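**Q** sequence unavailable; structure follows:
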């Protein structure tokens, strides 16, 4: 699997690097972001929406992405769509 690098947080420093890739084979976005605070994670886990059970499955994660990366996420969406 070769990921297509789309971009990195334009305000990244030496220690923070939210990043966007595209997995073209699986047609998926791959996002690296910050871990949420315990409060945000708990709120996400406690939220009920139709068709979605409470909690965060072991094979999933909640991440945070800065809004300044919207352009990169749009670019990744364009790259992953046929």
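**A** Looks like it arrived, so ask away. Given the structure is predicted, the values throughout are model-derived calculations rather than measurements. Numbering: from 1, shown residues only.

**Q** all contacts plus neighbour counts: C-alpha atoms, from now on.
**A** Will do.

**Q** which parts of this protein are helices?
**A** Here the chain has its helices, by DSSP state H, at 38-46, 70-80.

**Q** out of the ones you listed, nearest to residue 16?
**A** Closest approach to residue 16 among these is made by helix 70-80 (16.3 Å; C-alpha to C-alpha).

**Q** of the helices of the chain, flag the one that's most buried.
**A** Stretch with highest mean neighbour count among the helices of the chain: helix 70-80 (a mean of 16; mean count of other C-alpha atoms under 10 Å).

**Q** also this one, for the comparison:
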């Protein structure tokens, strides 16, 4: 498995998060974002035990190849 970094949040302090990765083995995206801990928001979702929830800014959509025409800004 190889994760390919597609882009980091250009507005993130120190460039540490969020980040979009592509997993070439599964064909899925792996997202690094802010952990959602707010009980009210989590209570509105049906989250299985084996899953987690992150918050991901809309401005990061630019890094998905389906949106940007296939280029990566790693």
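**A** Done, it's in. These numbers were taken from a predicted model, which means no experiment stands behind them.

**Q** superposed, how do the two chains score by TM?
**A** Overlay of the two chains. TM-score (TM-score structural alignment, normalised by the length of structure 2): 0.75; 68 aligned residues with a C-alpha RMSD of 2.2 Å.

**Q** now tabulate the helices of structure 1 in CSV and tack on distance to residue 11 of structure 1.
**A** Below are the helices of structure 1 laid out as CSV (distance: least, C-alpha to C-alpha, whole Å):
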stretch, distance to residue 11 of structure 1
helix 38-46, 23
helix 70-80, 13
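
**Q** out of these, nearest to residue 22 of structure 1?
**A** Checking those against residue 22 of structure 1 by C-alpha to C-alpha gives helix 70-80 as the closest, at 6.1 Å.

**Q** start to end distance for stretch 14-26 of structure 1?
**A** Counting by C-alpha to C-alpha, to the nearest Å, you get 30 Å between the two ends of stretch 14-26 of structure 1.

**Q** what sits up against that stretch?
**A** 1-9, 12, 28-34, 65, 72-73, 76, 79-80 (C-alpha atoms under 8 Å, 6 or more residues apart in numbering).

**Q** buried residues in it?
**A** 17-24 (16 or more other C-alpha atoms under 10 Å).

**Q** tell me the buried residues within the contacts of stretch 14-26 of structure 1.
**A** Of these, these count as buried by 16+ other C-alpha under 10 Å: 4, 6-9, 28-31, 33, 65, 72-73, 76, 79-80.

**Q** mind listing what the residue nearest the centre of structure 1 touches?
**A** For structure 1, residue 31 is the residue whose C-alpha lies nearest the centre (C-alpha atoms, centre = their mean; 3.6 Å). By C-alpha under 8 Å, 6+ apart, residue 31 of structure 1 lies in contact with 18-21.

**Q** inside strands: which ones of these?
**A** Of the contacts of residue 31 of structure 1, the ones assigned to strands by DSSP state E are 19-21.
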